[in-house]
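1. Attaching a predicted model along with its sequence, questions to come.
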Amino acid sequence: MTKTVNPDNEARRRWLAVLARAPRPELEKARLFLEELPPLAHVRPAESGMVMLRGRVGGTGDAFNLGEASVTRCAIRVGSGALGVGYALGRDRRKVELMAVFDALLQDVQWHADIMRLVVEPLAKQQAAERDAASRAAAASKVEFFTFVRGQA
């Protein structure tokens, strides 16, 4: 039996979000850092389906159905360790399998620190830099509008 890390929900949510935003080629490259893994057991093989996206009028008002989006999910157990899950928008089955493997390994004491250092933290920094660049590009194109008041003395 392997020892597992007991992450709080927020820490696990953070690393799953980073993995979900990462493109598959980055996850494939990160997989190369890992040595020989224990056997993988597909608890729930990767499968695609649809989810209904909901919106709110004005952001806080009445809810409405915005439309549907495809989503793929997977659950994998690495060896006799924790269960790893992967959920992502789209139909990329290999991506969610890699996410599930990383999630399971991040819950294992033996792998946690290395995967955080080699995979999750670099991906998080890259994603933050991309968000910052997009924000700067949007701010550079910002237009200030002002109104003249006519007819007042």
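-> Perfect, I can see it now.
2. Please count neighbours and contacts with C-alpha atoms only from this point.
-> OK.
3. element containing Glu121, please.
-> Element membership for Glu121, per DSSP states H and E: helix 121-140.
4. put this beside the first:
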Amino acid sequence: MHTANPITDSRRKAALDVLAGAPSRELAAVWDAWADKPDFTKVRGPEVGLVMVRGRAGGGGAPFNLGEATVSRASVRIVTGQIGHGYCLGRDLAKAEVIAVIDALLQRAPDEVEAEIVAPMRRLAQGTDQQRREQSAATRVNFFTMVRGDN
């Protein structure tokens, strides 16, 4: 499962974005199906903490503190030496730990992990996004084509 093709920072970030946003149940199912789970030691956590969520008025205004969000995080070292980090919103410690192990595996075998774990989660997210767009489009009102009157 070793590869000579190291993962780029942008590819790793994109994979971690997908994993953090994946539903816990579906991620757990894909992870349970992964045959070659590595042994690992915990470096930090898993633990729950808070992060400050910042916003901008109108998208370009002055930044302001919107509030705090609960975040779970974990860091692990797999037996081959790679260290992985996992973060996700909420209090799902198991999900944060799984993401950390997958992150470490991404550094060791990016193509295989991308194909078998990240890609299914990405397809699930895209399907969910498409479903939300369709639901939203069904409630769209086009004011230009509404009643214009007889004047």
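-> Right, received. Where do you want to start? Given the structure is predicted, the values throughout are model-derived calculations rather than measurements.
5. Assuming the best superposition, what's their TM-score?
-> Overlay of the two chains. TM-score (TM-score structural alignment, normalised by the length of structure 2): 0.87; 146 aligned residues with a Cα RMSD of 2.1 Å.
6. how close does the helix or strand in which Lys42 of structure 2 is found sit to structure 1?
-> Secondary structure from DSSP H and E places Lys42 of structure 2 in strand 40-56. Compared with structure 1 after the fit, strand 40-56 of structure 2 shows a mean deviation of 0.8 Å (mean Cα distance after the TM-score superposition for structure 1).
7. any residues touching the helix or strand just after that strand, and which ones?
-> Proceeding N to C from strand 40-56 of structure 2, the next assigned helix or strand is strand 63-78, under DSSP H and E. The contact list for strand 63-78 of structure 2 (Cα atoms under 8 Å, 6 or more residues apart in numbering) reads 38-57, 83-93, 96-97, 100-101, 104-105.
8. Show me which positions of strand 63-78 of structure 2 end up buried.
-> Within strand 63-78 of structure 2, the residues that count as buried by 16 or more other Cα atoms under 10 Å are 71-78.
9. Find the nearest non-adjacent residue to the most centrally placed residue in structure 2, please.
-> Centrality entry for structure 2: nearest residue to the mean C-alpha point is Ala20, 2.4 Å, by Cα atoms, centre = their mean. Nearest non-adjacent residue to Ala20 of structure 2, counting by Cα to Cα, 6 or more residues apart in numbering: Cys88, 4.9 Å away.
10. Is that neighbour in a helix, a strand, or coil?
-> Under DSSP: H, G, I helix; E, B strand; the rest coil, Cys88 of structure 2 falls in the strand class.
11. what's the spacing between Gln135 of structure 2 and Asp129 of structure 2?
-> 10 Å (Cα to Cα, to the nearest Å).
12. and if you look at Leu27 of structure 2?
-> Taking Cα to Cα, one finds Leu27 of structure 2 at 17 Å from Asp129 of structure 2.
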